[in-house]
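**Q** sequence and predicted model, in that order:
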Amino acid sequence: MANSEMPRTIVTGNWGCGVFGGHVHLKAVIQILACVAAHKNILYCCYGERALFSQLNDLEQFFRSGGKDLTVSIMYSKLIKFASQCVKISTSFTVESFMKFLKKK
């Protein structure tokens, strides 16, 4: 398939987060990072979770507006650092708390 024939939008959602016990917020952030890295749009299906949809939309815009100073590798490093902090202090990883962490730094 030629590059021009590749889909421009990736449709995804909370895959693997139900019976398999996956972490919705963390998996969503990883999927957004992957789409940004691949220069693809993302349509994330939140299955009625309007607050999560809004937070993910804000996060995607934040990632895309970062310019040269905000590469995917930098964002991934920040994601790992934040997730590690959540584990250390036994707090929940949420998209909202991750955004606050990113804006502080």
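**A** Nice, I can see it.
**Q** only C-alpha atoms for contact and neighbour calcs from this point on.
**A** Fine.
**Q** what are the buried residues along stretch 98-105?
**A** F98 (16 or more other Cα atoms under 10 Å).
**Q** just give me how far it sits from the chain centre.
**A** Offset of stretch 98-105 from its chain centre (Cα atoms, centre = their mean, to the nearest Å): 13 Å.
**Q** centroid-nearest residue for the chain?
**A** Nearest to the mean C-alpha position of the chain, by Cα atoms, centre = their mean, lies V29 at 1.7 Å.
**Q** try this one side by side with the last:
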Amino acid sequence: MLQVDFANRFVGGGVTSAGLVQEEIRFLINPELIVSRLFTEVLDHNECLIITGTEQYSEYTGYAETYRWARSHEDGSKRDSWQRRSTEIVAIDALHFRRYLDQFVPEKIRRELNKAYCGFLRPGVPSENLSAVATGNWGCGAFGGDARLKALIQILAAAVAERDVVYFTFGDSELMKDIYSMHTFLTERRLTVGEVYKLLLRYYNEECRNCSTPGPDMKLYPFIYHAVESCAETTNQPGQRTGA
């Protein structure tokens, strides 16, 4: 699978100083990744870093303040024709939001969509040869992102890049159910990426733009469910056209 590094725009983040979250932990257990800091410039909004062949040397427990080295790790992943480990990691940096509502601004959504698409796309490679994207709550936590929005953004980007998504919710069963239900809902109703994107714009205009509180009264997923169902009811009224 293509493994997503929830990166800092300065790749590696605080791995050589005080940082110890997702990216730093990955760089510690696959220490060859640290070398990338020597020759990788700060990532631009339309750039990602793809690293192939690093080996995992350590196992660990905990996260951030509770992180502990556990034991040595024997990497059993296969090797390619160049004898590299068949491990592909993509570093994509999310925006840092200090205000919750800022992430729903159309320009910010486009930026995150383009960043994820840049990381997932492999021009010239047939879709049947592309592995799934292994990801999770990219840009959440300290970066202030909304997990449900970020999940939807990554699903949209992966759809355009013609890749499946394996989403890890880190034990959050409620988030798992929400994402699964939303994906099922959108798939069953055959909504396109463009249609979902327009729903995100509607959500900003109708719920976020003039919001005077830290967060809107209606959350994103309920808004999408309501908007799609309302449109379906209107379209299926007697005398209304139901198709081309």
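**A** Nice, thanks for sending it over. None of the values given here were measured: they were computed from a predicted structure.
**Q** about what we covered before: surely the residue nearest to the centre of structure 1 touches V95?
**A** Yes - counting by Cα atoms under 8 Å, V29 of structure 1 does reach V95; the two are 7.3 Å apart.
**Q** helices of structure 1, start to end?
**A** Read by DSSP state H, structure 1 holds these helices, from start to end of the chain: 24-37, 50-64, 72-88, 95-104.
**Q** of the ones you listed, which stretch is the most buried?
**A** helix 24-37 (a mean of 18; mean count of other Cα atoms under 10 Å).
**Q** which stretch of structure 2 lines up against that one?
**A** Across structure 2, the stretch matching helix 24-37 of structure 1 (TM-score structural alignment) is residues 147-160.
**Q** ok, back up a step: as CSV, the helices of structure 1 with distance to G18 of structure 1 would be great.
**A** CSV is the format used below for the helices of structure 1 (distance: least, Cα to Cα, whole Å):
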stretch, distance to G18 of structure 1
helix 24-37, 9
helix 50-64, 16
helix 72-88, 20
helix 95-104, 18
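**Q** determine which of these approaches T9 of structure 1 most closely.
**A** helix 24-37 (8.6 Å; Cα to Cα).
**Q** report all helices and strands that that closest one contacts.
**A** strand 41-45, helix 50-64, helix 72-88, helix 95-104 (3 or more Cα pairs under 8 Å, 6 or more residues apart in numbering; DSSP states H and E).
**Q** now the first one against helix 24-37, angle please.
**A** Strand 41-45 of structure 1 and helix 24-37 meet at an angle of 160 degrees, taking axes from the mean of the first three to the mean of the last three Cα atoms, to 10 degrees as the criterion.
**Q** including distance to N14 of structure 1, could the helices and strands packed on helix 24-37 of structure 1 go into JSON lines?
**A** Formatted as JSON lines, these follow (distance: least, Cα to Cα, whole Å):
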{"stretch": "strand 41-45", "distance to N14 of structure 1": "7"}
{"stretch": "helix 50-64", "distance to N14 of structure 1": "11"}
{"stretch": "helix 72-88", "distance to N14 of structure 1": "18"}
{"stretch": "helix 95-104", "distance to N14 of structure 1": "14"}
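**Q** so how far is V4 of structure 2 from R26 of structure 2?
**A** 10 Å (Cα to Cα, to the nearest Å).
**Q** before we move on, what about L156 of structure 2?
**A** L156 of structure 2 is 15 Å from V4 of structure 2, by Cα to Cα.
**Q** same check, this time on G144 of structure 2
**A** The value you get for G144 of structure 2 to V4 of structure 2, if Cα to Cα is used, is 18 Å.
**Q** quick one: residues contacting whatever residue of structure 2 lines up with K78 of structure 1.
**A** Here K78 of structure 1 is matched to L199 in structure 2, going by TM-score structural alignment. If you count contacts by Cα atoms under 8 Å, 6 or more residues apart in numbering, L199 of structure 2 has them with 224, 227.
**Q** next: the one 3 residues further on.
**A** Residues near R202 of structure 2 by Cα under 8 Å, 6+ apart: none.
**Q** now swap in M6 of structure 1 and tell me
**A** With Cα under 8 Å, 6+ apart, M6 of structure 1 has no contacts at all.
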